[in-house]
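Asker: Here is my input, please return the structure:
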Amino acid sequence: IALGHDLGHTPFGHAGEAVLNRLMSEGFHHVVQSVRVVEVLENQNRGLNLTREVVDGIARHSKGRGNIIRGAERLPSTLEGQLVRISDIIAYVNHDTDDALRGGVLRPSDIPARLRKVLGHTHSQRIARAVKDIIRNTNLDHEPKIMMSEEMEQALLQMRDFLWDRVYDNPTVHDEFIKCQRLIEELFHLLCSSDELYLKATGSEPEGNQRARRRAVCDFIAGMTDRYAIGLFKAIHLPMPWPVEMIRMK
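Answerer: Coordinates of the predicted model:
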């Protein structure tokens, strides 16, 4: 479940997802795409034949801006799935906090004191406190559910909302967000319109009808890393240094 839960994430995260969601008539969501990868695309389009429990864990790991446990809809049906769901928010809240601090978008003092008090002041403190809180509050003999204290859960939710307001919607971050969206949209349209480029990039002949072509391009882009998407964009639009020198010699 942990290995498969983010397979559908696009390059540049929410920026890429928003573009594909707009470009595809049926929409796009990374959770649906993760399930599509393991059920349809992998193993030469035969899927991986995973158990229902694993697919359920992949499909229900995402929270968006919803609750983690209390009041949450569609919790995973297995303890393993619940553990991935709860670990996911701990991981991304901490990693995004660290990235924002390293990038100068946040200062440590910007984080509300009440959240630092509950979650911790450093990366290792935040991880350790959350893990210990889950261990203390999970009693499988009493209730078959992975739990954390209400205080910890609320602190994580508030920290997530704080990151949305102060980091994800930050003007500097937003400018980069727009650049990423333009790159993804440009790649999408180029791969949909050029048979030669599609064949060169994917190694496959393009699909016969436009709907199938757009679906294949969407799958291809969704499987890219940030670095791969940037590299492909550069390869399409920027000349290589040595051919330029040869051109000058002519």
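Asker: Only C-alpha atoms from now on, for both contacts and neighbour counts.
Answerer: OK.
Asker: Tell me where this protein has helices.
Answerer: Under the criterion DSSP state H, helices of the chain are mapped to 14-23, 30-36, 42-45, 52-59, 79-102, 113-119, 123-137, 150-163, 171-193, 195-202, 210-222, 226-237, 241-249.
Asker: Please give me every residue in contact with the residue lying closest to Met148 once chain neighbours are set aside.
Answerer: Nearest residue to Met148, sequence neighbours excluded (CA to CA, 6 or more residues apart in numbering): Ile134, at 4.5 Å. Contacts for Ile134 (CA atoms under 8 Å, 6 or more residues apart in numbering) come out as Ile146, Met147, Met148, Ser149.
Asker: I have a second one here; can you model it like the first so I can compare?
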Amino acid sequence: MLIREILEKIEEDTLHRAAFLSKNATRPKGDEKDSVRTDFMRDRDRIIHSKAFRRLKHKTQVFFSPNGDHYRTRMTHTLEVSQIARTIAKALLLNESLTEAIALGHDLGHTPFGHAGEKILNEKSRKGFKHWIQSLRVVDVIEKDGVGLNLTNQVRDGILKHSKGRGDIIPKDKAHLAKTLEGQIVRIADIIAYVNHDIDDAIRAGIIKSNSIPKDILDELGHTHAERIATMVKSVISSTQDNNYNFIAMEKEKLQALNALRDFLFENVYLSQKVMSEVNKASKIISDLFDYFMDNPHRIKKHFSEETETVVIDYISGMTDRFALNLYQQIFLPKPWEGSSVSF
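Answerer: Model prediction:
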């Protein structure tokens, strides 16, 4: 019996009946089974070894190209989402490997400069731009020089359904939810992670103070970073058990407080004057780069036989903050003259 088959048998014997078992995983294209790893373990490894994943370390979470070592980047955000999601999945006896793979891949399509870059590409593109759709395109088409990663359909679905913007955290329309409970866990773990670490970073940046957060929110969720995460994680676990695993849930009072905390962050951090002044600068960079490459698509090396706008979107959305900044400088800013000195 292969190690993979033993692992699949352990899942079958120990996981909850609502868990999605690795042995039932499917892929868009045929792929030989591994002798050691389950399909979802392989997906996790393919994501971690991808170029897009490595670039996350230099992509903005909230604060652009931060000089401080302790500000979150898109990669550290991804790792925090993964940790929270795995904790919930393990406690509910759901498939931890599937959950981890979705969490690690959920933001692969994010632009440089975070949501500022996403907003501009959405405005400039005829088809619009959504990072969750681009994340799926990254794993399906762009990675491995146009071959893609051939991830399982269950991981692909979780990546596509993870985002909520300012919409409902747990939508009433189940069409917006991942088909697996593991994918639904990532959707809620994403917001648990970012509202908490963005508070931490905003305090570090001097945008808000710890006592700025409304007391009723803190009383409901917790007064420290660790307390809030623990409260929300435990609420998700107990609520999901209470509804007999019909969907991933959270207690009504905790969910209302989480929504209020997200609203507080939008009003006092994301849309604050200090952050927005940098957003406007970043938006101009992305806008100018888009216009330039639409007029000069030959400057992009790889086209993958796609239409010009798709090529430009793929190229810009894949950039890191510092790559976009350096490229903008090369294209649009004058360079010091390096000719021979003039004698008088």
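Asker: May I have the TM-score of the superposed chains?
Answerer: Superposed pair, TM-score by TM-score structural alignment, normalised by the length of the first structure: 0.86. Supporting alignment: 240 aligned residues with a CA RMSD of 2.4 Å.
Asker: can you redo the contacts of Ile134 of the first structure as CSV with neighbour count and distance to Glu42 of the first structure?
Answerer: Putting the contacts of Ile134 of the first structure into CSV (neighbours: other CA atoms under 10 Å; distance: CA to CA, whole Å) gives the following:
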residue, neighbour count, distance to Glu42 of the first structure
Ile146, 21, 30
Met147, 22, 33
Met148, 22, 35
Ser149, 14, 38
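Asker: returning to that earlier point: roughly how far does the residue nearest to Met148 of the first structure sit from Ser149 of the first structure?
Answerer: From Ile134 of the first structure over to Ser149 of the first structure the distance is 7 Å, taken as CA to CA, to the nearest Å.
Asker: need the helices of the first structure in TSV with distance to Arg65 of the first structure, can you?
Answerer: Output for these, formatted as TSV (distance: least, CA to CA, whole Å):
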stretch	distance to Arg65 of the first structure
helix 14-23	13
helix 30-36	14
helix 42-45	29
helix 52-59	16
helix 79-102	10
helix 113-119	18
helix 123-137	19
helix 150-163	8
helix 171-193	19
helix 195-202	35
helix 210-222	22
helix 226-237	24
helix 241-249	46
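Asker: Tell me which of those sits nearest to Ala2 of the first structure.
Answerer: Nearest to Ala2 of the first structure among the helices of the first structure is helix 79-102 (5.9 Å), distances taken as CA to CA.
Asker: before we move on, the earlier item: overlap between the contacts of Ile134 of the first structure and the second structure?
Answerer: On the basis of both residues aligned by TM-score structural alignment, their matches' CA atoms under 8 Å, what survives of those in the second structure is Ile146, Met147, Met148, Ser149.
Asker: Output the residues you listed as TSV; include the columns distance to Leu183 of the first structure.
Answerer: Below are these laid out as TSV (distance: CA to CA, whole Å):
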residue	distance to Leu183 of the first structure
Ile146	40
Met147	41
Met148	40
Ser149	42
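Asker: Counterpart of Thr152 of the second structure over in the first structure?
Answerer: Counting by TM-score structural alignment, Thr152 of the second structure lines up with Thr51 in the first structure.
Asker: my bad, should have said Ile192 of the second structure
Answerer: Aligning on TM-score structural alignment places Ile192 of the second structure opposite Ile90 in the first structure.
Asker: Apart from its chain neighbours, what residue comes closest to the residue nearest the centre of the second structure?
Answerer: Nearest to the mean C-alpha position of the second structure, by CA atoms, centre = their mean, lies Asp107 at 2.5 Å. Once flanking residues are discounted, Asp107 of the second structure sits nearest to Ser135: 6.1 Å by CA to CA, 6+ apart.
Asker: likewise Ser149 of the first structure?
Answerer: Computed as CA to CA, 6+ apart, the closest residue to Ser149 of the first structure that is not its neighbour in sequence is Asn137, at 6.1 Å.
Asker: Which residue in the first structure aligns with Ser239 of the second structure?
Answerer: The alignment partner of Ser239 of the second structure in the first structure, by TM-score structural alignment, is Asn137.
Asker: Same question for Asp291 of the second structure.
Answerer: The alignment partner of Asp291 of the second structure in the first structure, by TM-score structural alignment, is His189.
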